[in-house]
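Student: quick one, what's the 3D model for this:
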Amino acid sequence: MNTPRLILSSDVSLAGQDSRILARLCSSGRYARVRRSVYAEAEEWHALDEPSRYGLRAAAFQLTTKRQPVFCLESAAMLWGLWIMGAPRKLHIQTSYANGGRSRGDVARHLEKPGDNIVACGPLLLTDKLTTTLHLITRLKFEQAVSVCDSSLHLVRYQRPGNIFTPVDIPTVEHDPSWNHDAPQGPPLLKSELLAAADALPKKAARNRAVAVIDFASGLSGSAGESFSRVRMAQLGFIAPELQHEFELRDGRKALVDFWFKDQRKVGEFDGRAKYLRQDWAGGKSTADRVIDEKNREDQIRAQNVGVFRWTWAEMQDLVGFERLLRAAGIPKR
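Tutor: A predicted model of the protein is given here:
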């Protein structure tokens, strides 16, 4: 997916043309307004998915602000590939006491004391992974906080190649500065790191909240859907499953399952769409071939006297329906 070229009103004026022409082209449908005084070709803009549009809005903001912004909270989480739900509505910017500035429009500014928690990812500045994770898990709902924490602990098996610029005196992180990551980026955090950072929080309520999330979190969770599912199971009082249990299949392959209930000999699988749609999984096979492979994998697991049950986002979000589904599968409560 090609990134659209951003066109600034100030550039048009410097070229000796009337910058109001951009507004007219926007009204005619040829251009799209990315933010005030910044435009892009409408066809290219509308072809972008939600995270890519968010990234273009961030790039437009960076081009039009006097100071280079430091992205934090959900904005930094997107660059780290942490599991948040969809693209944020606002751009989250960290500001110091010296710089000041107010939140307005689609920009939310968060006052923080200057520290050594800022890193560079390509041409972008953002809070480091530990700071980003800790700030989010003390602010979000429990299931969302667990999802973020799980992803910060998650060891990814693949990463996009880095393309890094090196600003002076700012540490760099070795991954692609993309707003559309589908896996966590950078080295995984350790629970000990998170607990030490949580212990340094000034407010007791924030410390207690962070510790509760960290204790529940697991780097074995493979997706936001799996993290949410685990929280739902706990909220409903069901026994805790083993995560990423390995089965050996008769064709010699090994298969990892999302949830394994050993005593009940039941496998639970969260059915997200990603594994059927991502191009870098399954050697670039078509969606149809992936579905067939998944069925073959499941048949070989069932052949080992194992029951398999599945659920979707919608089923997991419906607490009454999800409880019914788990009971029907024979999963007991604590």
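Student: use CA for all of it now, contacts and neighbours both
Tutor: OK.
Student: in a strand, Trp83, correct?
Tutor: No - per DSSP: H, G, I helix; E, B strand; the rest coil, Trp83 lies outside any strand segment and is coil.
Student: now it, nearest residue through space, not along the chain?
Tutor: When the adjacent residues along the chain are set aside, Trp83 lies closest to Val148, with 5.1 Å between them (Cα to Cα, 6 or more residues apart in numbering).
Student: tell me which element that neighbour falls in.
Tutor: Val148 belongs to helix 142-153 when assigned by DSSP states H and E.
Student: run the chain-centre distance for the helix or strand that that helix is followed by.
Tutor: Downstream of helix 142-153, the first helix or strand assigned by DSSP H and E is helix 191-199. Chain-centre distance of helix 191-199: 21 Å, with Cα atoms, centre = their mean, to the nearest Å.
Student: if we can go back for a sec, what is the helix holding Val148 packed up against?
Tutor: helix 129-137, helix 204-216, helix 224-235 (3 or more Cα pairs under 8 Å, 6 or more residues apart in numbering; DSSP states H and E).
Student: any idea how far the first one is from the chain center?
Tutor: Helix 129-137 sits 13 Å away from the centroid of its parent chain (Cα atoms, centre = their mean).
Student: same question for the second one.
Tutor: Helix 204-216 sits 21 Å away from the centroid of its parent chain (Cα atoms, centre = their mean).
Student: next up, for comparison:
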Amino acid sequence: MSGLLILRQEVVADGGDSSTLERDARRGRIVRLTAGAYVRADEWAALTRAEQHGARVHAVVPRLGPDTFVSHESALALQGFPLLGEWPTRVHVVSRGRPRTKVSSTVHRHAVALRNDETSVVQGLPVVLPRRAAVDVVRRRDLRGGAVVLDHGLAVGAFSRGDLEGVLAEHGRAQGSRRAAASVAFADGRAESPGESISRAAMHSAGLTRPELQARLPAEGSLVGFVDFWWPCCGVIGEFDGEVKYRDAAMRAGRTAEQVVVEEKLREDALRALPGVRTVVRWGWAEALAVEPLLRKLARAGVC
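Tutor: Presented below is the predicted three-dimensional model:
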């Protein structure tokens, strides 16, 4: 990531004219991340939002001095976590010995306690470990936002539930601890996407019967498939349909989008034919984010 950066000091050291950088920034050829640090506009546009935030981290943090650690959302961005909503415009760090929080246009310095065993090095930068960064982030997010972060961390093995509970026990007096504890208790590493996480949170908040996650159908015998959500009480299968399975070439594994759609239809027909299955309910990002459309679909199917 740091290889993307164009640094004024390196341009000058190589005999270049630093004034051309600002001129190119005004013309839209490069993007200014912070004073003296830029990225080519075409390379910037090709990055995901998380990668763009990671580039900001690499532009800002090396200038902040010793005993400064990338934290909160910024630490999660460097370690491949998803986030519900936009990534922050400021880089989040923890600076040891700082008596109070300080916020500038580019940096949010948190005044919080940090132990040596809560840090590591990622992409050459000193970074707060995922378990600590995740708990700090979900203190300020609702259940949906917390589930997106924590489900992912559990799924990829970045931490265990015990790790998260240990952080809560160590820093239990911090603001938002009750909210974080609720998110930790709710988190489930069986969720395979942020869309599944926010859908499950919507179901939980609405008081719906808790579904089985990634259920094998049928439970015994020849496998037809694993489903995102399964309510055996009413014979309802729930599937979150993210567009990535149709657009991502790696996930299509050489198949066209049309082939993926046909295979999904055949799979759904086979699931509907199983004993005990009444119906299959599908939804996407728009319905999961709006919540009510998702709940109406489930109610019509008989989930309560």
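Student: which of the helices and strands packed on helix 142-153 of structure 1 sits most buried?
Tutor: helix 129-137 (a mean of 22; mean count of other Cα atoms under 10 Å).
Student: adding distance to Val156 of structure 1, write the helices and strands packed on helix 142-153 of structure 1 out as TSV.
Tutor: Conversion of those to TSV gives the following (distance: least, Cα to Cα, whole Å):
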stretch	distance to Val156 of structure 1
helix 129-137	15
helix 204-216	19
helix 224-235	14
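Student: quick one: closest of the ones you listed to Arg310 of structure 1.
Tutor: helix 224-235 (11.2 Å; Cα to Cα).
Student: average offset of that closest one relative to structure 2?
Tutor: Superposed on structure 2, helix 224-235 of structure 1 shows a mean distance to its aligned partners of 1.3 Å (mean Cα distance after the TM-score superposition for structure 1).
Student: how many neighbours does Asp293 of structure 1 have?
Tutor: Applying other Cα atoms under 10 Å, we find 14 residues neighbouring Asp293 of structure 1.
Student: Val107 of structure 1 too?
Tutor: The number of residues near Val107 of structure 1, taken as other Cα under 10 Å, comes to 15.
Student: who's in contact with it?
Tutor: Taking Cα atoms under 8 Å, 6 or more residues apart in numbering, we find Val107 of structure 1 in contact with 90-93.
Student: repeat that with 7 Å
Tutor: Going by Cα atoms under 7 Å, 6 or more residues apart in numbering, Val107 of structure 1 touches 90-92.
Student: with neighbour count, distance to Thr287 of structure 1 and secondary structure added, can I get those in TSV?
Tutor: Formatted as TSV, these follow (neighbours: other Cα atoms under 10 Å; distance: Cα to Cα, whole Å; DSSP: H, G, I helix; E, B strand; the rest coil):
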residue	neighbour count	distance to Thr287 of structure 1	secondary structure
Lys90	18	34	coil
Leu91	23	34	strand
His92	22	36	strand
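Student: lining up those residues with structure 2, which overlap?
Tutor: With the contact criterion set to both residues aligned by TM-score structural alignment, their matches' Cα atoms under 7 Å, these that also touch in structure 2 are 90-92.
Student: closest one of those residues to Glu315 of structure 1?
Tutor: Lys90 (28.9 Å).
Student: host element of the residue mapped onto Glu294 of structure 1 from structure 2?
Tutor: By TM-score structural alignment, Glu294 of structure 1 lines up with Glu264 in structure 2. Assigning secondary structure by DSSP H and E places Glu264 of structure 2 in helix 257-272.
Student: what residues sit buried inside that helix?
Tutor: 260, 268, 271-272 (16 or more other Cα atoms under 10 Å).
Student: and it, how far from structure 1 on average?
Tutor: With mean Cα distance after the TM-score superposition for structure 1, helix 257-272 of structure 2 departs from structure 1 by a mean of 1.8 Å once superposed.
Student: got a list of contacts for that helix?
Tutor: Outside helix 257-272 of structure 2, the residues that reach it (Cα under 7 Å, 6+ apart) are 224, 246-247, 252, 278-280.
Student: try 10 Å
Tutor: 217-218, 223-227, 235-237, 239, 245-249, 251-254, 256, 277-280 (Cα atoms under 10 Å, 6 or more residues apart in numbering).
Student: ditto for stretch 29-44 of structure 2
Tutor: 2-11, 18, 21-26, 28, 45, 51-53, 55-60, 105-106.
Student: work out the gap between it and the centre of the chain.
Tutor: 24 Å.
Student: report the buried residues of that stretch.
Tutor: Buried-residue list, stretch 29-44 of structure 2, by 16+ other Cα under 10 Å: 30-33, 36-40, 44.
Student: JSON lines for the residues you listed, including distance to Pro293 of structure 2 and secondary structure?
Tutor: Below are the buried residues of stretch 29-44 of structure 2 laid out as JSON lines (distance: Cα to Cα, whole Å; DSSP: H, G, I helix; E, B strand; the rest coil):
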{"residue": "Ile30", "distance to Pro293 of structure 2": "42", "secondary structure": "strand"}
{"residue": "Val31", "distance to Pro293 of structure 2": "39", "secondary structure": "strand"}
{"residue": "Arg32", "distance to Pro293 of structure 2": "41", "secondary structure": "strand"}
{"residue": "Leu33", "distance to Pro293 of structure 2": "39", "secondary structure": "strand"}
{"residue": "Gly36", "distance to Pro293 of structure 2": "47", "secondary structure": "coil"}
{"residue": "Ala37", "distance to Pro293 of structure 2": "44", "secondary structure": "strand"}
{"residue": "Tyr38", "distance to Pro293 of structure 2": "43", "secondary structure": "strand"}
{"residue": "Val39", "distance to Pro293 of structure 2": "41", "secondary structure": "strand"}
{"residue": "Arg40", "distance to Pro293 of structure 2": "41", "secondary structure": "strand"}
{"residue": "Trp44", "distance to Pro293 of structure 2": "35", "secondary structure": "helix"}
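Student: in CSV: those, plus distance to Val303 of structure 2.
Tutor: Converted to CSV, those look like this (distance: Cα to Cα, whole Å):
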residue, distance to Val303 of structure 2
Ile30, 52
Val31, 49
Arg32, 51
Leu33, 48
Gly36, 56
Ala37, 53
Tyr38, 52
Val39, 50
Arg40, 51
Trp44, 44
